[in-house]
Structure formats: C-alpha cells, structure tokens
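**Q** sequence and predicted structure are below.
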Amino acid sequence: MMTNLFSVFDPSTPYLLSCNWVSIIVSFSFLPLLLWVSPCRVNKGFLDLYTYLISEFKPLVNKLVYTLILPTTFFMIIMVGNTVGLLPYVFTYTSQLSMAASLALPVWVSMMMYGWINNTSNLLAHLIPLGTPSILTPFMVLIETISNLIRPLTLTVRLTANMVAGHLLIVLLSSANPAPMPLTPIIFVSNFTLLVLELAVAFIQAYVFSVLITLYMSEFSN
C-alpha cells in the first residue's frame, strides 16, 4: 500500500534482499549479445544511435576523441535505465540521487584532476571570460569557481528531478482510477500521452547528461 506519493520510489523488497538493483543487470544482460548474433533491427538501431552520438560529440573534443567512449557509455546506461523504469514493477535506478551522483561525481573529480595536472593555464583562463572588465574580475572568478564546484550537483539533481517528476505525474493520474465513466476515456488518453512524453524525456535526459559531460571534458582538455 502506498503510504505517500513518494513511496513509489521506496524499495519493494527487504533491505538484505534488495532485488530492485537487479534491474540494472537485467537491463544490460542482452546488450553483449548484439556483438555476436547476426545483424538484426535491434543491433542496427544501437549501431545507428552510437554513430549519431559520435558524430554529435566529436566536434566538441577534437584533441581527445577517444574520450567519447565515456559520454556514449553514460548515454546508454541512463537511456536503458530510464526506459526500462517505465515498465510496471521495475525499479527506476536513475531516479535515485545515489545512482546519479555515482555517475557525475567520479567523472567530475577525474576531470578536475586531469585538468589541473595537465592543463592548469587553460583552467585558470576559463575563470575569467574574454572581455571581462578589470573591476568585475574578482566577481567573475568567484562565480566561475562556484559554477565548477556545483557541476556534479547540477548533473545529479537535473537527472533525478526530471525522472521523479515524470513518475509522480504517472502515479497521480493512475491513482484517479476508478473514475467516473465519462472521465475514463480522458484519463486513459492522458495516461498514454504522459507515458509517451516520459519516454521522450528518458532519451532527452540521457542525451543532456552526455552532452554536458562532453562539454566539461572539452574545457579541461582543450
């Protein structure tokens, strides 16, 4: 029984037997098979998507093209987690702050370490945008420093908040049943429309997360 609106994100199994996280393994268990089976529509779809991502991200990191394996991998992880989480009785691990933070924080720390060790002058130059008046220089340095420090937080909250908001709307509309007979078709169409919208959000949020990671890498490497 749902005690409150946010209880849909609570584990549905005991603490010592938390099978919710098994959805991560189940989601990716079929992906390695795409490398071995004969060509099919699923295989072609993933290859076309991967090719599109490479073509989109490549202009952002001209010097370190091999680093694109990181944002494309994040895209696949988040996309699969978002879409599979729309299935009934499946745990949406991307709606948890711990999962999103485990993706954003290590990447940000590694990029900061790489940038300060190998490209210190470029990082310092990013603290003062070109054309900044001298009187505003201290304020711009402070603002840019805070902006760099909160990047893992913004990545985490953006992904989690969007997934939680969509799931809460679905739960709110679904809880309206049983509804009066005249309103049943309207609620059904609304649920279906919201589900399609949430499916689009699942891809968009994965793409936004990957693009931001690529932009951050370009700042630390160029």
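**A** Yes, it's here.

**Q** only C-alpha atoms for contact and neighbour calcs from this point on.
**A** Noted.

**Q** what sits against Gly81?
**A** Shown in contact with Gly81 (C-alpha atoms under 8 Å, 6 or more residues apart in numbering): 24, 27, 92-94.

**Q** likewise Met181?
**A** Contacts of Met181 (C-alpha under 8 Å, 6+ apart): none.

**Q** could you point out which element follows the helix or strand hosting Gly45?
**A** Gly45 belongs to helix 41-57 when assigned by DSSP states H and E. Using DSSP H and E, the next helix or strand after helix 41-57 towards the C-terminus is helix 69-84.

**Q** ok, second structure coming up, stack it against the first:
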Amino acid sequence: MMMNLFSIFDPSSSMNLSLNWFSSLYLILFLPLNYWFIYSRYNMIWLMLFNYLNKEMKMLLSNNMNMMNILMFISLFSMIMLNNFLGLFMYLFTSSSHLVFSLGLSLMFWVAYMLYGWINHMNHMFIHLVPQGTPSVLMVFMVLIESISNIIRPGTLAVRLSANMIAGHLLMTLISSTGVSLSLLLLLLMLLSQSILIILELSVSFIQAYVFMVLSVLYSAETN
C-alpha cells in the first residue's frame, strides 16, 4: 500500500519517459497574452502581491537591494508558488515535491552566494564564522558549527519545501483511499475534511514559496 501511495509522486509517464516534468511549464497558462497588454483584475492581484514582496525585500536587503535582486527573487517565488498550486489539481504532477526540483534550486542559489561572498568579501565571510562575543575557548567549535550550518543550508531549504508538499498530498490520498468502504455520513465527513485540507494546502503552497524566497534573500544578505 505504501508503494501505491508514493506512486503518485512517480515522475515517469506511461511512455516510460519523464514527461511529467513538463508540468513545471504549465505556469505559463496562468499568464495569458492579454496579461501583458490589458490592465485587469488578474494583473492587479499580481501587482499587489509583488508590491508586498518588494516591501519585504527592502527590509531584508536594506542597502544591497537592486532591480536584479527583485526580479530574481520574485521570479523564484512565482515559480515555486504556481508549481505548488498546480500540484493540487487532479492528474497534474507536483514537481516541487521532488528533491530534484527543490535541491536543484537551493544548490544553484547557495553556490552562487558562496562564490560571490568568498571572492568579493572574504574577510566578512571569515568573520561571520565566529559570532561577536564568542569566548576564546569556543571559537574553534563555533567555526566548525557555523561551517556545518552553512553547508547544510541548501539541503534543509530543499527538504523543507519537498517534505511539506509530500505530507499534504499523502494525507489527502490516505483519507480519500478509504471513501469506498464508508457509510454516507462518514463519506460526508471525509469530503468535509478533504475540503479543509485543500484550503490548508492552498495556504501551504503560498507559505512554502514565501519561506523559500525569504530564506534565499537572508542567505544572500549574509554574503554582502
């Protein structure tokens, strides 16, 4: 049964090809051609969301903020959020529930931050390994701990996103798999719980994209 449960995350299609990964491109459907030419309510919602994210990044990046940073992190947020959202539809593959997707993104950003920091701000990167006020006896241990925490950052960032997406989908699959043998009253309760879970997953799809973006912004701010 467990194999059947996790088969919903199988990236292979019926032709033994990983065509399901093309579901990441479905987000283009959410931006029709009219979006770029006609100011609509759809456009207004996105602009309100982007303005909110812009204010958040201004507080986090302070003096290191520029247009390229804004575009990069807002694009990252939009891609993850729409992929999480699309995964809630039936027969659509959830690419963000796989470590290949999330770890690829986190490693790409982490390697770029590390290269930029060690090449351009080497003294700052060394100083960051020993927090201010650390006793002399603990300095060696603090360097070791800070180095390990920096190395595992992309892994924790990726696992956080994938684990939350997997948990929600597995819970909905477990609840719906018992619907055949339930009575009418229990079936109605199951449908109600499924509806609540879908609303919860909608919020999780937004929150996880926001957390991924904010942590990426914080990691980039530390290298400057």
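**A** Now that the structure is in, tell me what you want to look at. Source: prediction; values computed, not measured.

**Q** give me the mean distance between the helix holding Gly45 of structure 1 and structure 2.
**A** Following the fit onto structure 2, the mean deviation recorded for helix 41-57 of structure 1 is 0.7 Å by mean C-alpha distance after the TM-score superposition for structure 1.

**Q** which one (most neighbours) among the contacts of Gly81 of structure 1?
**A** Ranked by neighbour count (other C-alpha atoms under 10 Å), the contacts of Gly81 of structure 1 have Thr94 at the top, with 28 neighbours.

**Q** what lines up with that residue in structure 2?
**A** Matched to structure 2 by TM-score structural alignment, Thr94 of structure 1 sits across from Ser96.

**Q** quick one on the thing from earlier: lining up the contacts of Gly81 of structure 1 with structure 2, which overlap?
**A** Contacts from the contacts of Gly81 of structure 1 that recur in structure 2, judged by both residues aligned by TM-score structural alignment, their matches' C-alpha atoms under 8 Å, are 24, 27, 92-94.

**Q** and the two most separated of those residues?
**A** Using C-alpha to C-alpha, the two most remote members of the kept ones among the contacts of Gly81 of structure 1 are Ser27 and Thr94, lying 12.5 Å apart.

**Q** can I get the contacts of Gly81 of structure 1 in JSON lines with secondary structure and distance to Pro152 of structure 1?
**A** Listed next are the contacts of Gly81 of structure 1 as JSON lines, based on DSSP: H, G, I helix; E, B strand; the rest coil; distance: C-alpha to C-alpha, whole Å:
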{"residue": "Ile24", "secondary structure": "helix", "distance to Pro152 of structure 1": "22"}
{"residue": "Ser27", "secondary structure": "helix", "distance to Pro152 of structure 1": "25"}
{"residue": "Thr92", "secondary structure": "coil", "distance to Pro152 of structure 1": "20"}
{"residue": "Tyr93", "secondary structure": "helix", "distance to Pro152 of structure 1": "18"}
{"residue": "Thr94", "secondary structure": "helix", "distance to Pro152 of structure 1": "15"}
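
**Q** map Ile119 of structure 2 across to structure 1 for me.
**A** Counting by TM-score structural alignment, Ile119 of structure 2 lines up with Ile117 in structure 1.

**Q** tell me how far its match lies from Ser29 of structure 1.
**A** Going from Ile117 of structure 1 to Ser29 of structure 1 by C-alpha to C-alpha, to the nearest Å gives 38 Å.

**Q** for Thr156 of structure 1, same thing?
**A** 25 Å.

**Q** between these two, who's got more neighbours?
**A** Set side by side, Thr156 of structure 1 and Ser29 show more neighbours around Thr156, with 24 against 10, by other C-alpha under 10 Å.

**Q** in which helix or strand does whichever residue in structure 2 pairs up with the more buried one reside?
**A** Using TM-score structural alignment, the partner of Thr156 of structure 1 in structure 2 is Ala158. Assigning secondary structure by DSSP H and E places Ala158 of structure 2 in helix 153-177.

**Q** show me what that helix is packed up against.
**A** Using 3 or more C-alpha pairs under 8 Å, 6 or more residues apart in numbering; DSSP states H and E as the contact test, the elements touching helix 153-177 of structure 2 are helix 2-6, helix 99-120, helix 184-222.
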